[in-house]
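Trainee: Only the shape, not the letters, is given here:
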């Protein structure tokens, strides 16, 4: 039995230390594109699952293919044959996604803690806790970061320690998405932009002088007399 609190803490620590080892930006750009984001947000509004989490599940399960179900990548317009099997057919990608998050394990819609550690633990549950049982970081989460080197279940129940997962992991995807879209945040997890524009300081008023006396000063009074005299002579 996996201790989810321990897994949450472990993934939060890995997140704080993680560095990307692949370029996630192109994929992240597709996931946060306005049209895609709107569809993820529509499902988020029905389930309470953050839209960015829905996006990375969609990427991992079917490479963001809108004909594939969020649950396991099977076509949503037919009855699914892979686990969870027997789901559908559905009328739309959104309907299938809502079913996956509400009615299928690990029932992400029931989760109320979307801190980064718990978010990553929930995503790991989505794929299975076999890696946690071995004390290994899950490639489903950490592939493409320095927190993962090798090891993959090549089929049900068969683990190969030498295989490297080539898919982008959920953590790396979230990091890249957060760098591109600052509206994506998780409790205690933010990405600082690589460069920020410094505000232009307000222009300081000129220092009072003989040619520029401060208002109401003796210098201003004398300057006013000179102006009047020289205007009359002109």
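Mentor: Great, that's in hand. Computed from a predicted model, the values in this text were never measured in an experiment.
Trainee: going forward, measure contacts between C-alpha atoms and count neighbours the same way
Mentor: OK.
Trainee: In space, what's closest to residue 114 - neighbours in sequence excluded?
Mentor: Using Cα to Cα, 6 or more residues apart in numbering and skipping residues adjacent in sequence, the residue nearest residue 114 is residue 186, 6.4 Å away.
Trainee: Cross-check the contact I'm expecting between the one you found and residue 118.
Mentor: No. Applying Cα atoms under 8 Å, one finds residue 186 not in contact with residue 118, separated by 9.9 Å.
Trainee: this is the comparison structure:
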């Protein structure tokens, strides 16, 4: 069984170091375009899954084809034959996306950890954990960044270490989209997301009085003098 906590840490570490090795700008602009973003946000509102997560999954599964199912890229109007099998048909892309995120493993709508490690690991689970089980970075996430060199499952259960994935990976897409849309942020951890307690206010400075004059004042001199005469400390 894959250690998902370790995988989250590995993906967060790769994210911190990752550099793009191809130009992601055109695809990132297409995914973040206002009309596309509005459709992703509509599904996000129904599922609780961040819209940018939905966008990059849509790109990887179907090159942002709106006539396909989000879960595996099969035609929207047909019953799916790829995993997840037996889904659909759906009348709209949004309905298919809702089904993929809510009703199909790994059930992204149930995810509570949207830190960058949790986000990338959830995306990786959609593609499968075969790479993680081999100790290799998943091209689904890291293709076209310096965190991935080669290795790809060319079909179910068949891994070729020499094949290089030519699609843009999810991590690079997110990095590029963040440069275009400032509302996207994947650096929040659970601790960062928790409301911070209000600062404890400093007590107001005491107001000088006859019995408690300001330090260094003439009044303070006479009070100290009076105490010394009476033998008080």
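Mentor: Nice, I can see it. As the structure is a prediction and not an experimental result, all values here were calculated from the model.
Trainee: Would you pull the TM-score for this pair?
Mentor: With the length set by TM-score structural alignment, normalised by the length of structure 2, the two chains reach a TM-score of 0.80; 189 aligned residues with a Cα RMSD of 0.8 Å.
Trainee: for structure 1, what spans make up the strands?
Mentor: Remark: strands assigned in structure 1 by DSSP state E are 152-155, 158-160.
Trainee: Distance to residue 125 of structure 1 and mean neighbour count added to the ones you listed, as CSV?
Mentor: Shown next, in CSV, are these (distance: least, Cα to Cα, whole Å; neighbours: other Cα atoms under 10 Å):
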stretch, distance to residue 125 of structure 1, mean neighbour count
strand 152-155, 15, 14
strand 158-160, 17, 12
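Trainee: JSON lines for the ones you listed, including distance to residue 167 of structure 1?
Mentor: Converted to JSON lines, the strands of structure 1 look like this (distance: least, Cα to Cα, whole Å):
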{"stretch": "strand 152-155", "distance to residue 167 of structure 1": "11"}
{"stretch": "strand 158-160", "distance to residue 167 of structure 1": "16"}
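Trainee: Quick one: closest of those strands to residue 64 of structure 1.
Mentor: strand 152-155 (21.5 Å; Cα to Cα).
Trainee: Average offset of that closest one relative to structure 2?
Mentor: Its matched residues in structure 2 lie on average 0.3 Å from strand 152-155 of structure 1 after superposition (mean Cα distance after the TM-score superposition for structure 1).
Trainee: Show residues contacting that strand.
Mentor: With contacts defined as Cα atoms under 8 Å, 6 or more residues apart in numbering, strand 152-155 of structure 1 is touched by 139, 159-165.
Trainee: Any of those residues buried? List them.
Mentor: Using 16 or more other Cα atoms under 10 Å as the burial test, the contacts of strand 152-155 of structure 1 include 139, 165 as buried.
Trainee: Okay, and which of the contacts of strand 152-155 of structure 1 map to helices?
Mentor: With helices taken from DSSP state H, the overlap with these comprises residue 139.
Trainee: so what's the closest residue in space to residue 10 of structure 1 that isn't next to it in sequence up against?
Mentor: Spatial nearest neighbour of residue 10 of structure 1, excluding adjacent residues (Cα to Cα, 6+ apart): residue 117 at 7.6 Å. Contact analysis of residue 117 of structure 1 by Cα under 8 Å, 6+ apart lists 7-13, 15.
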